[in-house]
Structures are given as structure tokens and as C-alpha cells.
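A.B. asks: I would like the atomic coordinates for the input below:
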Amino acid sequence: MERLTAVELGAELGERATLVQFSTAFCQPCRATRRVLAEVAGMVAGVAHVEVDAEERLELVRRLGVVRTPTVLVLDSAGQVVRRAAGQPRRVDVIAALGAAC
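C.D. replies: Sure, this is the predicted structure:
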């Protein structure tokens, strides 16, 4: 499993978990995903939401094998990837995935 740092992401990791979203400028489902992840991060203490522009961070996209947007990674408090999903997630699925990280 991959481990990501705050430096690699350009943002602080959450105390309990981090929702990392890979997006592109013209990706329609990315907007809805942004809303869902921000909402969940706002509801669950210690959870951060970080959005990464896939076009600007090609080295990270290649390293992590991101092939479509949105792709969401759930990191635990140490930055370890514990869940991964491509496509627009449902709020209930994001909350369930956080259970594996917290």
C-alpha cells in the first residue's frame, strides 16, 4: 500500500483520516464529488479533504495509478492508503470507507 505525506499533497493530513480527490478542470462528476467529500469532512471530526489537480500532478497520478477522475483515496492518520475508488462516490460509501481509516 502507498503512503502519502502532507508535503506530497501540498496540504495537511487530517488527524484521523484524509480524503484525497484527484480531479481535472472539466470533470463534471468531480464537482459533485468535491461537495460530498467536503460535507463528510465537515461532519466527521479529524477528517480532512484534499483536492489534487491531476493535470498539474502527473508524477503523483502515475505513481498511484490514477486512470480516471474523480479518483478518491482514503488515507489513515499516517497517510497510508486504506481505500480507493474511481467515479463519483455516495456519501454513505465515503462514511463507511472512513471506518477503515479511523
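
A.B. asks: only C-alpha atoms from now on, for both contacts and neighbour counts.
C.D. replies: Noted.

A.B. asks: roughly how far does the residue sitting furthest away from the middle of the chain sit from Glu51?
C.D. replies: Going by C-alpha atoms, centre = their mean, the residue of the chain most distant from its centre is Phe26, 18.0 Å out. Using C-alpha to C-alpha, to the nearest Å, Phe26 is found at 14 Å from Glu51.

A.B. asks: now do Val81
C.D. replies: Between Val81 and Glu51 the distance is 15 Å, computed by C-alpha to C-alpha.

A.B. asks: go on, Val40?
C.D. replies: 14 Å.

A.B. asks: give me the common contacts of those two.
C.D. replies: Counting by C-alpha atoms under 8 Å, 6 or more residues apart in numbering, no residue touches both Val40 and Glu51.

A.B. asks: what's in contact with the biggest helix by length in the chain?
C.D. replies: Counting by DSSP state H, the longest helix found in the chain is helix 28-43. If you take C-alpha under 8 Å, 6+ apart as the criterion, helix 28-43 is touched by 19, 21, 23-24, 47-49, 51, 69-70, 87-91, 94-95.

A.B. asks: for comparison, sequence B:
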Amino acid sequence: MTGLVVCVVVLAVATTFGLLRAWHDGRMRVGSKDGTVRLSEAELGGPLGSRATLVQFSTVFCQPCRATRRVLAEVAGMVEGVEHVEVDTEARLELARRLEIRRTPTVLVLDADGRVVRRAAGQPRKADVIAALGQAV
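C.D. replies: You can find the predicted model right below:
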């Protein structure tokens, strides 16, 4: 009987964790706690947008990174003055650690000055990216 109880508890905990992770995955949140994290073109290896920049941290084998790349490229193409820069997390490990990138894809939304205003761990929805750009511009 105790084996059955343990099984049910483990199943309940795993289900709760999965639901919470799915709810949190890809949600845009405040970029940096104090608003002072700023990135340059040299650090990113790509140009900053005149209005905003979408920075995607990816790895080669990350499946959700491909879908995220398409969403961000599409949004950057729709909004004038917005650039999309993709950073290989493995090649830029020091930068990823400094920015506390813990999983891929992670998306940072920068304002025109390169300040991180929003971030999302996991694949963001297109509508959430557009809304985050509204806060960055």
C-alpha cells in the first residue's frame, strides 16, 4: 500500500512541476532588477537596433531555439528599427554567465541604448514579444 501512495505523490508532484513550468515558460519578465545591465554591439557580435534589439541565446542542439529564431526574425521584420541578434551560448559562455542565462532559448529585449528591459526563458509567444517591444521603445 505504501508503494502506491509514494507513486501517487510522485505523480502529483511531477504533474504540478510540469504545469508550473509550462505556465512560466517563455513569459516575459523584467529584464534586470536594477535596470543597469547594458549590452554593446561588440559584446553581442551584432548591431543594436535604433529602437530596440531582440537578443536570443541559443545552442546548436536546442529544438525550441529554431522556432524562437523564426518568431523573433518575423517580429524584427515587422517593426522598423528593431534588430534580431542570435548569440551562441556555448561560444559566449562568459557573457551567458554574466547575464545569468540558465537555459536556451533565452530572449532579452534591449532598448535603443542596449539596456535589458525584458527577458524570457523558453520559447516566447509572438504576442508577448510584441508587447515587450512596446515597453522597450
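
A.B. asks: map the residue farthest from the centre of structure 1 across to structure 2 for me.
C.D. replies: Using TM-score structural alignment as the criterion, Phe26 of structure 1 maps onto Phe61 of structure 2.

A.B. asks: quick check: that match is in a helix.
C.D. replies: No. When DSSP: H, G, I helix; E, B strand; the rest coil is applied, Phe61 of structure 2 is found to be coil, with no helix at that position.

A.B. asks: burial count for the alignment partner in structure 2 of Gly79 of structure 1?
C.D. replies: Under the alignment by TM-score structural alignment, Gly79 of structure 1 pairs with Gly114 in structure 2. Neighbourhood size, Gly114 of structure 2 [other C-alpha atoms under 10 Å]: 21.

A.B. asks: tell me the contacts of the residue nearest to Leu39 of structure 2 when sequence neighbours are not counted?
C.D. replies: Nearest non-adjacent residue to Leu39 of structure 2, counting by C-alpha to C-alpha, 6 or more residues apart in numbering: Gly114, 5.0 Å away. Contacts for Gly114 of structure 2 (C-alpha under 8 Å, 6+ apart) come out as 38-40, 48, 52-53.

A.B. asks: next one: Gly114 of structure 2 from Leu44 of structure 2, what distance?
C.D. replies: Gly114 of structure 2 is 10 Å from Leu44 of structure 2, by C-alpha to C-alpha.

A.B. asks: which stretch of helix or strand covers the residue most central in space within structure 1?
C.D. replies: In structure 1, the C-alpha nearest the mean C-alpha coordinate belongs to Val20, at 1.7 Å (C-alpha atoms, centre = their mean). Under the criterion of DSSP states H and E, Val20 of structure 1 resides in strand 17-23.
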